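K.L.:
fold the following.
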Amino acid sequence: MSRRVVVVGHGMVGARFAEEVRRRDPDGERVSLTVLGAEAHPAYNRVLLSTVLAGGLAAPMVALPAADGVTLHTGVAATALDRAARVVHSADGAEHPYDELVLATGCRAWLPPVDGLVGPDGALAPGVSAFRDLDDCARILAVAAPGARIAVVGGGLLGVEAARGLAGRGVAVTLVHPCTHLMERQLDAGAGEVLAGALRELGVDVCCGVGAKAWTPETGLDCDDGSRIAADAVVVAAGVRAETGLAADAGLAVDRGILVDDRLATDDGRVHAVGDCAQHPHAAAGLVQSGWEQAAVLADLLTGADPAARYRGTRPVTRLKAAGIDLAAVGDVADGDERLHVSDPRRGRYGVLSLRDDRVVGAIMLGLPDAAATVTGLYDSGDPAPEDRLALLLGRALPGEAAATGDPGGLPGTAVVCRCNTVTKDTLVTAWRDGAHDLEALSRRTRATTGCGSCRDTVCGIRDWLEQAEPPQESAA
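P.N.:
Here you go, the predicted structure:
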């Protein structure tokens, strides 16, 4: 009999795990899959919510493909785990027995201690929305008419994306961030200042070093510096917390997330965790790539496709998805012993390149799109950087030293084009030669562009290059 695997969570990682299992076991001979999803929506690409908010995509367009051969329960939350009986209890009163359990519960929006954000019943107060799921997007868009005034609380990645998206809809946006500069987890102070300037040019009023204090629908948002922001609504994008309640109640080891080893197993060998709810020593929080890589490793293990598979961690790469701003950050710029720094705030450009032993260990590239793919590729591969560091940071590395993004033919075959799905140039070339001759077919075959979407231009460039280098052969009549 096939092993009964129950997955709790049908977000990006839970859905990807189900798909990875069916890729390895299409007929369900080895694994019988049951998936519980608390959201009523089918699985969707949460990374693209900021694009939905900006109007670049309609909500149905971010849906993820459903895996075949899966017993799926949407709108049904898991309520308890009975590890002794190996049963998951769900909100509809059903019991789901398992041989292996996979927790993909993700994370929830964190609300800072600001008066008035939450009503007496614990629900969000009128005029307040988090920015975490499709329902949040719908609530925000309901008030985001041109001329509306919205305060965004939180200047991390999501807060910046939300503020830019709303400004693009003609909304008067004020971004409030308690830290001294934006995106402090990924950027240094100089980059944060240049980013703030770019947002102001796009119509966002940025207030750093200012904390939200109290929200009142009639008057707006009061801040801890004594100022008041007149606003019709407030969007909270102040961070997330891993959903660990089920695991903790069941007695599993929990810290900031559910503790897992390289096999993605918890301290109960039959219970696993992947994605944002999992805490692995070498996985950066909040990256979809790490969750999808974990899903592939766990699918290898639970189907028996590769019993030696192990998850060793994911190297952090952040891309901002905001129209008019090109920002990429990799690694940690503080880790290097050689550092190059360029700043051109008037034109919204800022770059830091950090190296150790001639290898890229960290970089910030704001307004330097020609450098992003090359530097990220060197960071991924660990190959030596070219001697002309300035040319590398400006995207002008000499041919033969590093491939320029403007020349897809110069990219090495091992270059990772889509980090979210670990799709290399060679993978795209192989798919092309197998008949995937347009963007939709390449995406369907390789998954490139289906994560954060930032690789779309590079994939299109490779497609265009292949069309000239290896024109599709017309079938004979």
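K.L.:
for the rest of this, base every contact and every neighbour count on C-alpha atoms.
P.N.:
Fine.
K.L.:
which strands and helices sit next to the lengthiest helix in the chain?
P.N.:
Taking DSSP state H as the criterion, the chain has its longest helix at helix 288-303. Here helix 288-303 touches helix 12-24, going by 3 or more CA pairs under 8 Å, 6 or more residues apart in numbering; DSSP states H and E.
K.L.:
quick one: the helices in the stretch 251-400 of the chain, in order.
P.N.:
288-303, 369-381, 389-393 (DSSP state H, counting those that start in this stretch).
K.L.:
deepest of those, which one?
P.N.:
Neighbour counts (mean count of other CA atoms under 10 Å) averaged over each of those peak at helix 288-303, with a mean of 24.
K.L.:
quick one: it to helix 12-24, angle?
P.N.:
Relative orientation of helix 288-303 versus helix 12-24 (axes from the mean of the first three to the mean of the last three CA atoms, to 10 degrees): 40 degrees.
K.L.:
just give me how far helix 288-303 sits from the chain centre.
P.N.:
16 Å (CA atoms, centre = their mean, to the nearest Å).
K.L.:
so where do the helices sit in the stretch 1-150 of the chain?
P.N.:
Using DSSP H, counting those that start in this stretch, helices in the stretch 1-150 of the chain cover 12-24, 49-54, 134-143.
K.L.:
please provide the structure for the following sequence as well, for comparison with the first:
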Amino acid sequence: MTTRREPERTARVVVIGAGMAGARLAARVPDVTVIGEETHAPYNRVLLAEVLADRYAPEVISLPSAEARRGVRVVRIDPADRLVHGDDGSVTRYERLVLATGSNPVLPPLRGLGATLPEGVHPFRTLDDCLALRDAVRPGVRAVVIGGGLLGVSAARALAERGAQVVLAQQGEHLMERQLDPEAATLLRHHLEALGVEVHTECRVRGLRVTDGRVRAVEMADHYALEADLTVLACGVRPRTGLAKAAGLEVARGIVVDDELRTSDPYIHAVGDCAEHRSVVYGLAGAALEQADVLAEVLAGRPARYRGTRALTRLTLRSPGSTGAADPGLDLAAFGEARPLPGDDVVRLADATRGAYRTVVVRGDRLAGGVLLGDLAAVGTLARTWQEDEPLPADMSLLHLLTDDGGF
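P.N.:
Alright, predicted model coming up:
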């Protein structure tokens, strides 16, 4: 006969997940218990590539510490009795529960890649992933990065900065397809190649060649093999929804929430990478922080609604060994929809001498999106106009949008 364990305590708010969203919420909500699976203090995952490149020590990217039970994995939620069960045997009763469980890296269905990763194969999502990869990198080591999105590009740059021989394999037509138009992606590719990164686009990885439990090469669909001492999986992320599903909450791609970040259970909320709001899973640090801020107001009993996030993507690439002073590198910013629809106006300015490229998409009287590389002087004004969904002045020349003041 199983004896039912009584809760150790009751908390007004229990947060599952001590990442950026969970830490932000904990800093704004009183009487909160945070349960985190990682043993590290909360950290800014946006800066993981800087740790990999040895620009920052791990403690530099730490967030203001919130009281958290670290190293505890929640194994079950009991919504009927409002209980949270940890793998350490703990049981906590909640008045309100917040799921900030984040996301997992997508592990592609590659031959040679099983439930246990071969030695030399690294995901790149958590600080532990980052530190393990950092410890494995040596000058001259052969590294293949699979995935040419923001994460893959950041990892490739950091590995090159550590002296690795890097190959970046992207299945799509160009790098960072979600954020960049083809012209901007071409400039980004040229800059990566100048850093020593070999870039392959429109290529599909078929599998890994593994010998004695260690990766030796990455095999492409055409059977061409890239020798590899290290393989980095940067193939995207997937919301962690297992606890929510098991608890009977509504789950689509992510945990479905309303404008108060409330799930299908009125006592449970979700924020961050695991949450799906109005059919959108953002997977962005900016959205996670904004959702946490809104939920803090809701939990305090103040009127607040989450209407979605308009986030800016930024990236800086520098040459290997650069301190940043003598080498300005390549600055990149992207927002909104860089690919125009029929009827949109597109304004583009390229300056080969200054290594600058700017393009904006105008839909009706509003900015739909834009990309800037090399010279970001106008990005602040443009991004604010887009984020606030402000109409453009009727008498303004569209070309003025690309001036340093954004035309305003």
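K.L.:
quick one, which of the helices of the stretch 1-150 of structure 1 gets closest to Arg463 of structure 1.
P.N.:
Among the helices of the stretch 1-150 of structure 1, the nearest to Arg463 of structure 1 by CA to CA is helix 49-54 (23.6 Å).
K.L.:
which position in structure 2 pairs with Val87 of structure 1?
P.N.:
Using TM-score structural alignment as the criterion, Val87 of structure 1 maps onto Leu83 of structure 2.
K.L.:
related to what we said a few turns ago, how about the helices of the stretch 251-400 of structure 1 in CSV, adding distance to Ala322 of structure 1?
P.N.:
Shown next, in CSV, are the helices of the stretch 251-400 of structure 1 (distance: least, CA to CA, whole Å):
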stretch, distance to Ala322 of structure 1
helix 288-303, 18
helix 369-381, 13
helix 389-393, 21
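K.L.:
against structure 1, where does stretch 239-248 of structure 2 fall?
P.N.:
So stretch 239-248 of structure 2 sits over residues 242-251 in structure 1, by TM-score structural alignment.
K.L.:
tell me the counterpart of Gly155 of structure 1 in structure 2.
P.N.:
Under TM-score structural alignment, Gly155 of structure 1 pairs with Gly148 in structure 2.
K.L.:
that match in helix, strand or coil?
P.N.:
Per DSSP: H, G, I helix; E, B strand; the rest coil, the secondary structure class of Gly148 of structure 2 is coil.
K.L.:
what about the strands in the stretch 351-477 of structure 1?
P.N.:
Ranges of strands in the stretch 351-477 of structure 1, per DSSP state E, counting those that start in this stretch, are 359-366, 416-418, 423-424.
K.L.:
right, I mislabeled it, should have said the stretch 151-300 of structure 1
P.N.:
172-177, 204-208, 212-216, 220-223, 228-229, 233-236, 240-242, 258-259, 271-273, 278-279.
K.L.:
comparing those strands, which comes out most buried?
P.N.:
On a mean-neighbour basis (criterion: mean count of other CA under 10 Å), the most buried of the strands of the stretch 151-300 of structure 1 is strand 278-279, at a mean of 28.
K.L.:
read off where it ends up in structure 2.
P.N.:
Under the criterion TM-score structural alignment, strand 278-279 of structure 1 matches residues 275-276.
K.L.:
how much does the matching stretch stray from structure 1?
P.N.:
When structure 1 is overlaid, stretch 275-276 of structure 2 sits 0.2 Å from its aligned residues on average, using mean CA distance after the TM-score superposition for structure 1.
K.L.:
next, format the strands of the stretch 351-477 of structure 1 as CSV and append distance to Asp268 of structure 1.
P.N.:
Shown next, in CSV, are those (distance: least, CA to CA, whole Å):
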stretch, distance to Asp268 of structure 1
strand 359-366, 36
strand 416-418, 34
strand 423-424, 33
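K.L.:
what's the closest of these to Arg23 of structure 1?
P.N.:
Ranked by CA to CA, the member of those that lies closest to Arg23 of structure 1 is strand 423-424, at 16.4 Å.
K.L.:
residue contacts, Pro126 of structure 1?
P.N.:
Pro217 (CA atoms under 8 Å, 6 or more residues apart in numbering).
K.L.:
the equivalent of it over in structure 2 and Val145 of structure 2, how far apart?
P.N.:
Aligning on TM-score structural alignment places Pro126 of structure 1 opposite Glu119 in structure 2. Between Glu119 of structure 2 and Val145 of structure 2 the computed distance is 15 Å (CA to CA, to the nearest Å).
K.L.:
now do Val294 of structure 2
P.N.:
36 Å.
K.L.:
swap in Leu175 of structure 2?
P.N.:
Distance, Leu175 of structure 2 to Val145 of structure 2, by CA to CA: 12 Å.
K.L.:
can you check Leu367 of structure 2 too?
P.N.:
34 Å.
K.L.:
list the buried residues for the match of stretch 239-248 of structure 2?
P.N.:
Buried residues in stretch 242-251 of structure 1, counted by 16 or more other CA atoms under 10 Å: Ala242, Glu243, Thr244, Gly245, Leu246, Ala247.
K.L.:
chain center to it: distance?
P.N.:
23 Å.
K.L.:
residues making contact with stretch 166-174 of structure 1?
P.N.:
Contacts for stretch 166-174 of structure 1 (CA under 8 Å, 6+ apart): 53-55, 144-152, 163, 202-207, 229.
K.L.:
quick one on the thing from earlier: so which of Leu367 and Val145 of structure 2 has more stuff around it?
P.N.:
The neighbour comparison of Leu367 of structure 2 against Val145 (other CA atoms under 10 Å) goes to Val145, with 28 against 25.
K.L.:
so the more buried one touches Asp229, yeah?
P.N.:
No - taking CA atoms under 8 Å as the definition, Val145 of structure 2 is not a contact partner of Asp229, at 11.2 Å.
K.L.:
quick one on the thing from earlier: do you know which of the helices of the stretch 251-400 of structure 1 lies nearest Val13 of structure 1?
P.N.:
helix 288-303 (5.7 Å).
K.L.:
what about the closest one, how far off from structure 2?
P.N.:
Compared with structure 2, helix 288-303 of structure 1 is 1.1 Å away on average (mean CA distance after the TM-score superposition for structure 1).
K.L.:
in structure 2, what residues pair with that helix?
P.N.:
Going by TM-score structural alignment, helix 288-303 of structure 1 sits over residues 285-300 in structure 2.
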